[in-house]
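*Asks:* Mind folding the following:
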Amino acid sequence: QYVLTYFVAADTGAAGRRVKLVTPVGTSLNEVKVPEATCAGKVCDAGAYCAGSVCAKPRAAGGRGILGWILIVGGILVGVIVLLGVVGFLMTKRQQAQVPLDPDAIIAAAEQKMKSKPPKAVTIQPFAKPASVPPQGVVQVVAPVVSGPRLYIASGPREGEQIALKHGFMIGKQPGCDLVFDDGFTSSQHAQIAMDHFGNCRLYDRGSTNGTFVNGQRVTEYVLEHGMSVRIGSTELRFLAQ
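*Replies:* Coordinates of the predicted model:
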């Protein structure tokens, strides 16, 4: 159905009248049509376009493709590497925090501090007098009175002896140690006792084979308190702070 609109002159007087309109034969429409795509004279299907001399259709959206997968896998690998780096860093920091202090460094620092202080007067305790006169011909050995921190030997051939401690006191089977035990279970330089600036006696295991024990527990470093038991090799010791 078509609607035709005619415009007549104002003086025609067509108002309220019937007007007969005659159109010439061969009337054409002015409707605009979009021509169909053709390639080399061939009409392309709907939705296709002409690429050169071939009808082509737009490619439907597909998967990510090789490049997309490469980017995804690469991102995952980078994330794993970063995560491993963070975990390794945290483990390294934790191990560094658990590493015991170097006894040699502590001993050297304490010696330096002791050298900077003026020497104090030392009072030598006299030998204790025997409680009773021994029988004639019997020689009685009287041990000197030991004061300050010391080790009491509770087992072995030297049981009952008390050894005064000093800064850097070395225990082992090597000649030259301050306390020598050659029982087959003691290392050459088994353990060492250092005195810190607070006056505490700190026991260090020097990498011994059979270990150093305080109150039955194996230790690498321990601050000794009065009455604690110490085992070096097969010898039991007792720490006396006074």
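*Asks:* Please count neighbours and contacts with C-alpha atoms only from this point.
*Replies:* Fine.
*Asks:* element containing residue 170?
*Replies:* Assigned by DSSP states H and E, residue 170 belongs to strand 169-172.
*Asks:* got the buried residues for that strand?
*Replies:* By neighbour count with 16 or more other Cα atoms under 10 Å, strand 169-172 contains the buried residues 169-172.
*Asks:* Show me what the next helix or strand after it is packed up against.
*Replies:* Per DSSP H and E, the first helix or strand lying C-terminal to strand 169-172 is strand 179-180. The helices and strands touching strand 179-180, judged by 3 or more Cα pairs under 8 Å, 6 or more residues apart in numbering; DSSP states H and E, are strand 169-172.
*Asks:* circling back: need the contact partners of the strand holding residue 170.
*Replies:* The contact list for strand 169-172, computed with Cα atoms under 8 Å, 6 or more residues apart in numbering, reads 177-182, 186-194.
*Asks:* Using neighbour counts, trim these to the buried set.
*Replies:* Neighbour-count burial (16+ other Cα under 10 Å) is assigned, among these, to 177-181, 186-194.
*Asks:* Secondary structure element for residue 110, which one?
*Replies:* Here residue 110, judged by DSSP H and E, is contained in helix 103-116.
*Asks:* next up, for comparison:
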Amino acid sequence: MSGDTELLVLRLGLLAIIFAFVLAASLGMLTGLRREAPRASTAPGRSTTGPRLVVEGVARTGMRPGDVFALAGEMTIGRDPSSGILLADPSVSGHHATIQRTTGGWKLTDAGSTNGTFVNGQAIDRRGVLLREGELIAFGAVSLRLHV
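*Replies:* Just a heads-up that it's a prediction; the model follows:
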């Protein structure tokens, strides 16, 4: 083999190794993303005790009617993965609302969401509203019922 041919073979070999590395890294990242589950605090469950929001109606989410989000302290509600209650629906804003325990019960406050937050069909604002047992809350196209 001549010097030019050897150099060409080495270059093609290096190119093949780089291509294989990039392909393996890309596939590894995609597989890791598919396996990543929501954090326990954000994922709906089926618990029937304690203060909770129960899914009533959903649009384009993986949630089902009857799924439960346990309530504790102060929680953000939204589409952002950092939300305490994660509602992965396009009609829900990243940081849609907050719900917090007060001496008088649970207070719900809209966080300036695009599609609004509604309690029993009535829009609420940044001042918030004190919730009562059984009230229906809508965040975009997702509706949840409060049970305390």
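*Asks:* re the thing from before, okay, the helix holding residue 110 of the first structure sits on what stretch of the second structure?
*Replies:* Helix 103-116 of the first structure lines up with nothing in the second structure when matched by TM-score structural alignment.
*Asks:* which is the next helix or strand following that helix?
*Replies:* Taking DSSP H and E, what comes next after helix 103-116 of the first structure is strand 150-153.
*Asks:* quick one: that next one aligns where in the second structure?
*Replies:* Under TM-score structural alignment, the alignment places strand 150-153 of the first structure onto residues 52-55 of the second structure.
*Asks:* Pull the residues that contact that stretch.
*Replies:* By Cα under 8 Å, 6+ apart, stretch 52-55 of the second structure touches 63-71, 142-148.
*Asks:* and residue 15 of the second structure, how many residues sit next to it?
*Replies:* By the measure other Cα atoms under 10 Å, the count of residues near residue 15 of the second structure is 12.
*Asks:* that older thread, mean shift of the strand holding residue 170 of the first structure relative to the second structure?
*Replies:* In the superposition with the second structure, the average deviation recorded for strand 169-172 of the first structure is 0.9 Å (mean Cα distance after the TM-score superposition for the first structure).
*Asks:* who does the strand or helix carrying residue 86 of the first structure touch, helix- and strand-wise?
*Replies:* Assigned by DSSP H and E, residue 86 of the first structure belongs to helix 65-98. Using 3+ Cα pairs under 8 Å, 6+ apart, no helix or strand is in contact with helix 65-98 of the first structure.
*Asks:* any idea how far residue 94 of the second structure is from the spatially most central residue of the second structure?
*Replies:* The centroid of the second structure falls nearest to residue 86 when counting by Cα atoms, centre = their mean (3.4 Å). Distance of residue 86 of the second structure to residue 94 of the second structure, given as Cα to Cα, to the nearest Å: 9 Å.
*Asks:* any residues in contact with both of the two?
*Replies:* Common neighbours of residue 86 of the second structure and residue 94, using Cα under 8 Å, 6+ apart, are 78-80.
*Asks:* Tell me the one of the residues you listed nearest residue 120 of the second structure?
*Replies:* Ranked by distance to residue 120 of the second structure (Cα to Cα), these are led by residue 78 at 19.0 Å.
*Asks:* corresponding residue for the closest one in the first structure?
*Replies:* In the first structure, the residue matched to residue 78 of the second structure (TM-score structural alignment) is residue 172.
*Asks:* what do you get for residue 12 of the second structure?
*Replies:* Counting by TM-score structural alignment, residue 12 of the second structure has no partner.
*Asks:* Double-check that residue 12 of the second structure belongs to a helix.
*Replies:* Yes: counting by DSSP: H, G, I helix; E, B strand; the rest coil, residue 12 of the second structure is part of a helix.
*Asks:* roughly how far apart are it and residue 6 of the second structure?
*Replies:* 10 Å.
*Asks:* Quick one: residues contacting the residue in the second structure that residue 225 of the first structure lines up against.
*Replies:* Under the alignment (TM-score structural alignment), residue 225 of the first structure pairs with residue 132 of the second structure. Contact partners of residue 132 of the second structure, counting by Cα under 8 Å, 6+ apart, are 105-106, 146.
*Asks:* what's the answer for residue 67 of the second structure, then?
*Replies:* For residue 67 of the second structure, the contact set (Cα under 8 Å, 6+ apart) comprises 44-46, 54-55.
*Asks:* is it possible to export the buried ones among the contacts of strand 169-172 of the first structure to JSON lines including distance to residue 88 of the first structure?
*Replies:* Shown next, in JSON lines, are those (distance: Cα to Cα, whole Å):
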{"residue": "177", "distance to residue 88 of the first structure": "41"}
{"residue": "178", "distance to residue 88 of the first structure": "43"}
{"residue": "179", "distance to residue 88 of the first structure": "43"}
{"residue": "180", "distance to residue 88 of the first structure": "43"}
{"residue": "181", "distance to residue 88 of the first structure": "43"}
{"residue": "186", "distance to residue 88 of the first structure": "37"}
{"residue": "187", "distance to residue 88 of the first structure": "35"}
{"residue": "188", "distance to residue 88 of the first structure": "36"}
{"residue": "189", "distance to residue 88 of the first structure": "35"}
{"residue": "190", "distance to residue 88 of the first structure": "33"}
{"residue": "191", "distance to residue 88 of the first structure": "33"}
{"residue": "192", "distance to residue 88 of the first structure": "34"}
{"residue": "193", "distance to residue 88 of the first structure": "35"}
{"residue": "194", "distance to residue 88 of the first structure": "34"}
